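> This is a predicted model, with the sequence first.
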Amino acid sequence: MKLVKIFSIVFIVYAALVATFESLLGYYQPRGSSAVVIVTSDNDGKKYRRVLSRLDSNGQLYVARNHWPRAWHRRALNNPEVEVVVDGAEANYVAVPVSEVEHQQLSEAHPRGLVFQFMTGFPPRYFIRLDPR
């Protein structure tokens, strides 16, 4: 019984650490030359802005869902016509889910570190290619 209590406490502390880390990332939303702002919309047309890491590969622009908060990803797939601010310039794009081969290539070209994965609770990773409209 004592072992179950210890594991429960460790799990709760870890879950709180992940929730805190994810919340701080969402609140502070780091920006820089390696970031883009994606503007997605819901079915009612309401727009949402999200700062994401920019991934460039073979002349294509990509973004990835690397965290548990993922509403922007769901909206981009449901309403793929998005606006993206890249290097201060806003343009229209189509959000396209990548193929398995493309996913593998991107995962190898842009690996996530173990510490990052640990701090974010080992979320699955999904890529979206942003094709200019």
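Everything's here; your move. Note that this is a predicted model, so its numbers are computed, not measured.

> Please make it C-alpha for all contacts and neighbour counts, starting now.
Fine.

> Just give me how far the longest helix anywhere in the chain sits from the chain centre.
Using DSSP state H, we find that the single longest helix of the chain is helix 2-28. Here the centre of mass of C-alpha atoms in helix 2-28, compared against the chain's by CA atoms, centre = their mean, to the nearest Å, lies 20 Å away.

> Report the contact partners of the residue nearest the centre of the chain.
Computing the C-alpha centroid of the chain and ranking residues by CA atoms, centre = their mean puts residue 65 first, at 2.7 Å. Taking CA atoms under 8 Å, 6 or more residues apart in numbering, we find residue 65 in contact with 73, 124, 125, 126, 127.

> also this one, for the comparison:
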Amino acid sequence: MNTDKGIKLALILVAVYVGIVVLFESSLGFFQPEAGNTIVIETFDGAGNGYTRVVSLLTSAGNEYVAVNHWPRAWYGRLEETPRIGVARDGGRTIFGAGIVSGAEHDRVQADNPTPLAFRFLTGFPPRYFVRLDPQ
């Protein structure tokens, strides 16, 4: 009987945690908070349709990056398909090339812009990718 109670408790805790992650991610997606170092990006599908998203702007070694560090990441899939990104800031809009970052550059950007453990917990520990904004 104790094993059954332990399993039930573990399943309840997992369900509560998944609920917290879904609630947190959904609220970020719905409210799209803009503050501090956030920018509005626009990604494009194969037909040229644009989709906006609020993300944090990161810097490393003189370059600008955006991080893909949430489970909802359709915008990243569009970037892989169409590697250009519109950035709205300071009342203007600029189109950049989107450089998918890997290897040593990824490790450097991660080290320069660490993610707090509390944030990683609330987002369900998603893998983190970076996109470099390449001027065109």
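Thanks, I have it. Bear in mind that the values here come from a model prediction, so they are computed numbers and not experimental data.

> Can you list which of the contacts of residue 65 of structure 1 are found in strands?
126, 127 (DSSP state E).

> Out of the contacts of residue 65 of structure 1, which is nearest to residue 11 of structure 1?
Closest to residue 11 of structure 1 out of the contacts of residue 65 of structure 1 is residue 124 (19.2 Å), distances taken as CA to CA.

> Counting neighbours, what do you get for the residue mapped onto residue 8 of structure 1 from structure 2?
In structure 2, residue 8 of structure 1 lines up with residue 11, judged by TM-score structural alignment. The tally of other residues near residue 11 of structure 2 (other CA atoms under 10 Å) stands at 12.

> Which residue ranges of structure 2 form strands?
For structure 2, the strands defined by DSSP E occupy 38-44, 50-60, 63-68, 84-89, 92-100, 129-135.

> Buried residues, the second one. List them.
Yep, that's strand 50-60 of structure 2 we're talking about. Neighbour-count burial for strand 50-60 of structure 2 flags 54, 55, 56, 57, 58 (criterion: 16 or more other CA atoms under 10 Å).

> Output the contacting helices and strands for it.
For strand 50-60 of structure 2, the contact count by 3 or more CA pairs under 8 Å, 6 or more residues apart in numbering; DSSP states H and E identifies strand 38-44, strand 63-68, helix 103-112 as packing neighbours.

> if I look at the match of residue 8 of structure 1, how far off is residue 121 of structure 2?
Applying CA to CA, to the nearest Å, one obtains 18 Å for the distance of residue 11 of structure 2 from residue 121 of structure 2.

> what do you get for residue 106 of structure 2?
In this structure, residue 106 of structure 2 and residue 121 of structure 2 are separated by 21 Å, where distance is defined by CA to CA.

> more neighbours, the two?
Neighbours around residue 106 of structure 2 and residue 121, counted as other CA under 10 Å, are more numerous at residue 106. The numbers are 17 against 13.

> I'd assumed residue 130 was in contact with that one.
Yes. With contacts counted by CA atoms under 8 Å, residue 106 of structure 2 reaches residue 130, the gap being 6.8 Å.

> and residue 19 of structure 2, which of the strands of structure 2 is closest to it?
Distances from residue 19 of structure 2 to each of those were compared by CA to CA, and the smallest falls on strand 63-68, at 21.1 Å.

> Now the closest one on structure 1. Mean distance?
Here strand 63-68 of structure 2, set against structure 1 after superposition, deviates by a mean of 0.6 Å using mean CA distance after the TM-score superposition for structure 1.

> Residue 44 of structure 2: neighbour count?
The tally of other residues near residue 44 of structure 2 (other CA under 10 Å) stands at 20.

> The alignment partner in structure 1 of residue 75 of structure 2: what's it in contact with?
Residue mapping for residue 75 of structure 2 onto structure 1 gives residue 72, with TM-score structural alignment as the criterion. The contact partners of residue 72 of structure 1, by CA under 8 Å, 6+ apart, come to 40, 48, 50.
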